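1. Please find the sequence and the predicted model below.
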Amino acid sequence: MADQYAQTGEDKRPTGMPVIRWEEPPEGPVVVLLDQTRLPAEEVELVCTDASALVEAIRTLAVRGAPLLGIAGAYGVALAAVRGFDVDEAALALEGARPTAVNLSVGVRRAVAAYRTALAKNGDTGAAAVAALVAARALHREDAEASARMAGHGLELLDELLPGGGHRILTHCNTGSLVSGGEGTAFAVALEAHRAGRLRRLWVDETRPLLQGARLTAYEAARSGMAYSLLTDNAAGSLFAAGEVDAVLVGADRIAADGSVANKVGSYPLAVLARYHHVPFIVVAPLTTVDPETPDGASIEVEQRPGYEVTEVTAPQVTVTGAGGGIPVAPLGTQAYNPAFDVTPPELVTAIVTEYGVLSPVTAEALAELSARSRQVPIG
């Protein structure tokens, strides 16, 4: 069950805080998550004792962000294996928790493959469970390494495109340490620019309807001492028109084989605005986000979220009255359109920054070549 919480109290952890970890208390192994639905009001940890609890945490966005979902999925498989549950059943449930983020299935399948390979050797379920956990920990470590590499590549690209520093970067949703084994994807690049003294301003989209920008990215920016400003999503156009944006940096939940990018809904309008105003639109994502089995943007399954996320507003520690647990802002019975993601075509993407380098221009051929090259060059 996922109802066991531990208050972190006066948390002084740095921005690169662990948002997921494996623990082995006397009562049995658990996966511990920083509950992101409670931020920024309080830092609370959620303890998952089985895969079903982790599935619920994924669906409710207590744990979120493409790279972190991959790590969570792998730990979920390991948790099922170590506790003696049906691994295949757990893997199926985990993979189906959120359909758009390909990293989730990548992490699940990697841990399952390790489990099955070990089991096939001698039939020892204990050894197979250990193998699944080793695979999950390896993925966790590799994602942290990938994050650091993407930050470096991304800053080099910014300096190349925008010589002189003083970068004014617009970002959408949340792409920092809360979505990663390291310091994130797009946010990690902005953080690298900040540390190098080359970030003039981080513009943070609020990211409706769940306010991941306002609640989470602003939280991380403040903890990092970055110069940042929060804006409503529909204010981005006026910011571009005023010439206040030098580059747009976003993450990705799935990149199709042709270079189409699925990311948090609201990303595609930013790409259109960026193209019109001649501003680079840069996607930062590890290669685990590239899905060669999805041929193009039209083939990406876009998750549809509950309508109450639009018709109600939720906030931690606020009295709620709505059916979805929030404060109603629309008439009862209002129908809502609530896709979690939108898809940006490759022709609107200036570059894709990965741990293995920068892809620009973005084409299917170049993406396939980069993916093939990455398999020949181990990271770390």
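-> Cool, got the structure.
2. going forward, measure contacts and count neighbours with C-alpha atoms only.
-> Noted.
3. Pull the contacting residues for the most centrally placed residue in the chain.
-> In the chain, the C-alpha nearest the mean C-alpha coordinate belongs to Gly65, at 2.0 Å (Cα atoms, centre = their mean). By Cα atoms under 8 Å, 6 or more residues apart in numbering, Gly65 lies in contact with Asn174, Thr175, Leu178, Val179, Ser180, Asp253.
4. Any buried residues in the helix or strand in which Ala188 is found, and which?
-> Assigned by DSSP states H and E, Ala188 belongs to helix 186-195. Neighbour-count burial for helix 186-195 flags Ala186, Phe187, Ala188, Val189, Ala190, Leu191, Glu192, Ala193, His194 (criterion: 16 or more other Cα atoms under 10 Å).
5. measure the last one to Ile352 for me?
-> It stands for His194. For His194, the distance to Ile352 equals 21 Å [Cα to Cα, to the nearest Å].
6. After the longest strand along the chain, which helix or strand is next?
-> Taking DSSP state E as the criterion, the chain has its longest strand at strand 199-205. Moving toward the C-terminus from strand 199-205, the next helix or strand (DSSP H and E) is helix 212.
7. just how off-centre is the helix or strand following that next one within its chain?
-> Using DSSP H and E, the next helix or strand after helix 212 towards the C-terminus is helix 218-224. Mean-position distance between helix 218-224 and its chain equals 17 Å (Cα atoms, centre = their mean, to the nearest Å).
8. buried ones in helix 218-224?
-> Judged by neighbour count (16+ other Cα under 10 Å), helix 218-224 contains these buried residues: Ala218, Tyr219, Glu220, Ala221.
9. Serialize those residues to a markdown table and add fields for distance to Val77.
-> A markdown table is the format used below for the buried residues of helix 218-224 (distance: Cα to Cα, whole Å):
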| residue | distance to Val77 |
| --- | --- |
| Ala218 | 32 |
| Tyr219 | 31 |
| Glu220 | 29 |
| Ala221 | 33 |
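10. A further structure is provided below for comparison with the first:
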Amino acid sequence: MTDTAASHDSIRALKWQGDHLRLLDQRKLPQRTEWVDCTDSQAVVQAIKDLVVRGAPAIGIAAAWGVVLAAQQGADMDEALLALRAARPTAVNLMWALDRMRARIAAGADAQALAVEAQAIQDEDLAANRHMGQLGAALIAPGSGVMTHCNTGSLACAGFGTALGVIRAGVSAGRIAEVFAGETRPWLQGARLTMWELVNDGIPAQLVADSAAAHLMKSGKVQWVIVGADRIAANGDTANKIGTYQLAIAARHHGVKFMVVAPSSTVDMATADGEAIEIELREPSELLGYGGTRTVVEGARAWNPVFDVTPANLIDAIVTERGVIEQPDALRMQALFGA
């Protein structure tokens, strides 16, 4: 397969500056490219809560740098870790990264050593994404059409991407001929962010309304749906951006394959199945308007879950840097990740 390390890969959304963390403000894209400088751990907490930074791996990386900032400034480390941990509840990468930083603190690491650990977390994520890209692309027949949901690219991690990394690798290897991105209401991550990445990196793609997905699959233009994950349970059930579950149902009905791509840090073997995954509910206002403008009649109410859970029996392959699990279940998950 073609080396994809440098192909279609120009975007980095997290930059450590020695005494602060610089984040590409994903709320402003694609209209404006603006950066937010986080000078203490509380600023990182707020950036995670406010979706300045989003995507499970990117949240974990940002939190690791938040720990470094707390150490540099002599903050109470237990308080900083608790605040970072509570920033968003569903993405297990956040907890994984903070547990890794906490272990270094317990071993006596100072701010400099913690910075080395945070950089390692970031570097390892990029390497994992490139490897997953090759593993996932190898499953796709040449000339295929694919659909993706939300944003799982360089903006969501250290670079290259998880599901979008597979698409980048597949396009570079000539396996993917067409890319379709769902808009992803209510924050429009597919429309605003994924399309921005694809255009910036020269990957031809078309945007489709979320409600057009089943019709698109029926047309025969799509052979794979490729998505990321915020948490994968021990049996393979997968929490991801709201709307993923209905895509998996439509894909199964139309004979379209369904692939989940995520680093091993997203796998939570301590969570038995999807029923045990906490689903984050956000403010109804996010659904009742957009960009500060209300689009729904006053007095209307809204239910705004940000994630849903796709059962393992609707997933054809889970791709991690450790390997590929086809037709995932508890036994196959245990074989790769242990108890």
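-> Here it is on my side, so go on. None of these values were measured; they are calculated from a predicted model.
11. on that earlier part again, list the members of the contacts of Gly65 of the first structure that persist in the second structure.
-> Retained in the second structure: Asn174, Thr175, Leu178, Val179, Ser180, Asp253, out of the contacts of Gly65 of the first structure (criterion both residues aligned by TM-score structural alignment, their matches' Cα atoms under 8 Å).
12. Among those residues, which one sits closest to Ala41 of the first structure?
-> Lowest distance from Ala41 of the first structure to those (Cα to Cα) belongs to Leu178, with 15.1 Å.
13. which residue sits closest to that closest one, ignoring its sequence neighbours?
-> Counting by Cα to Cα, 6 or more residues apart in numbering, Leu178 of the first structure lies nearest to Val19, which is 6.1 Å off, once chain neighbours are set aside.
14. How many neighbouring residues does the one you found have?
-> Look at Val19 of the first structure: counted by other Cα atoms under 10 Å, it has 19 neighbours.
15. isn't it right next to Leu33, touching?
-> Yes. Taking contacts as Cα atoms under 8 Å, Val19 of the first structure lies within contact range of Leu33: 5.6 Å.
16. any chance you could map the strands in the stretch 251-380 of the first structure?
-> 254-256, 261-264, 281-284, 290-291, 312-313, 327-328, 341-344, 351-354, 357-359 (DSSP state E, counting those that start in this stretch).
17. so the second one matches what in the second structure?
-> Alignment note (TM-score structural alignment): strand 261-264 of the first structure is matched to residues 238-241 of the second structure.
18. swap in stretch 95-103 of the first structure?
-> Using TM-score structural alignment, stretch 95-103 of the first structure corresponds to residues 85-93 of the second structure.
19. quick one: terminal-to-terminal distance for the matching stretch?
-> 10 Å.
20. buried set for that stretch?
-> Under the neighbour-count criterion of 16+ other Cα under 10 Å, stretch 85-93 of the second structure has Arg85, Ala87, Arg88, Thr90, Ala91, Val92, Asn93 buried.
21. nearest to Ala276 of the second structure, of those residues?
-> Out of the buried residues of stretch 85-93 of the second structure, the member with the shortest distance to Ala276 of the second structure (by Cα to Cα) is Thr90, at 10.8 Å.
22. mind checking how far that closest one is from Val44 of the second structure?
-> 17 Å.
23. What's the local residue count around the corresponding residue of the second structure for Glu365 of the first structure?
-> Alignment note (TM-score structural alignment): Glu365 of the first structure maps to Leu331 of the second structure. Counted with other Cα under 10 Å, the neighbours of Leu331 of the second structure add up to 14.
24. and Leu331 of the second structure, what is it in contact with?
-> Taking Cα under 8 Å, 6+ apart as the contact definition, Leu331 of the second structure lies against Asn235.
25. what about the helices in the first structure?
-> Assigned by DSSP state H, the first structure shows helices spanning 51-59, 66-82, 87-95, 102-122, 125-161, 186-195, 212, 218-224, 236-241, 267-276, 308-311, 364-376.
26. wait, which of these is closest to Pro339 of the first structure?
-> For the helices of the first structure, the distance to Pro339 of the first structure is smallest for helix 308-311, at 10.3 Å, taking Cα to Cα.
27. Where in the second structure does the closest one align, residue-wise?
-> Going by TM-score structural alignment: helix 308-311 of the first structure matches residues 285-288.
28. Work out the gap between that stretch and the centre of the chain.
-> Averaging C-alpha positions (Cα atoms, centre = their mean) puts stretch 285-288 of the second structure 22 Å from its chain's average.
29. One more: stretch 72-90 of the first structure?
-> With Cα atoms, centre = their mean as the basis, the mean position of stretch 72-90 of the first structure lies at 22 Å from the chain mean.
30. For that stretch, list every residue counted as buried.
-> Here stretch 72-90 of the first structure shows 72-83, 87, 90 as buried, counting by 16+ other Cα under 10 Å.
31. for stretch 116-125 of the first structure, same thing?
-> Arg116, Ala118, Leu119, Thr125.
32. cool, stretch 34-52 of the second structure as well?
-> So, applying 16+ other Cα under 10 Å, buried residues of stretch 34-52 of the second structure: 35-49, 52.
33. which one of the residues you listed sits closest to Glu283 of the second structure?
-> The closest of the buried residues of stretch 34-52 of the second structure to Glu283 of the second structure turns out to be Lys49 (Cα to Cα; 11.7 Å).
34. residue in the first structure matching that closest one?
-> Using TM-score structural alignment, Lys49 of the second structure sits opposite Arg59 in the first structure.
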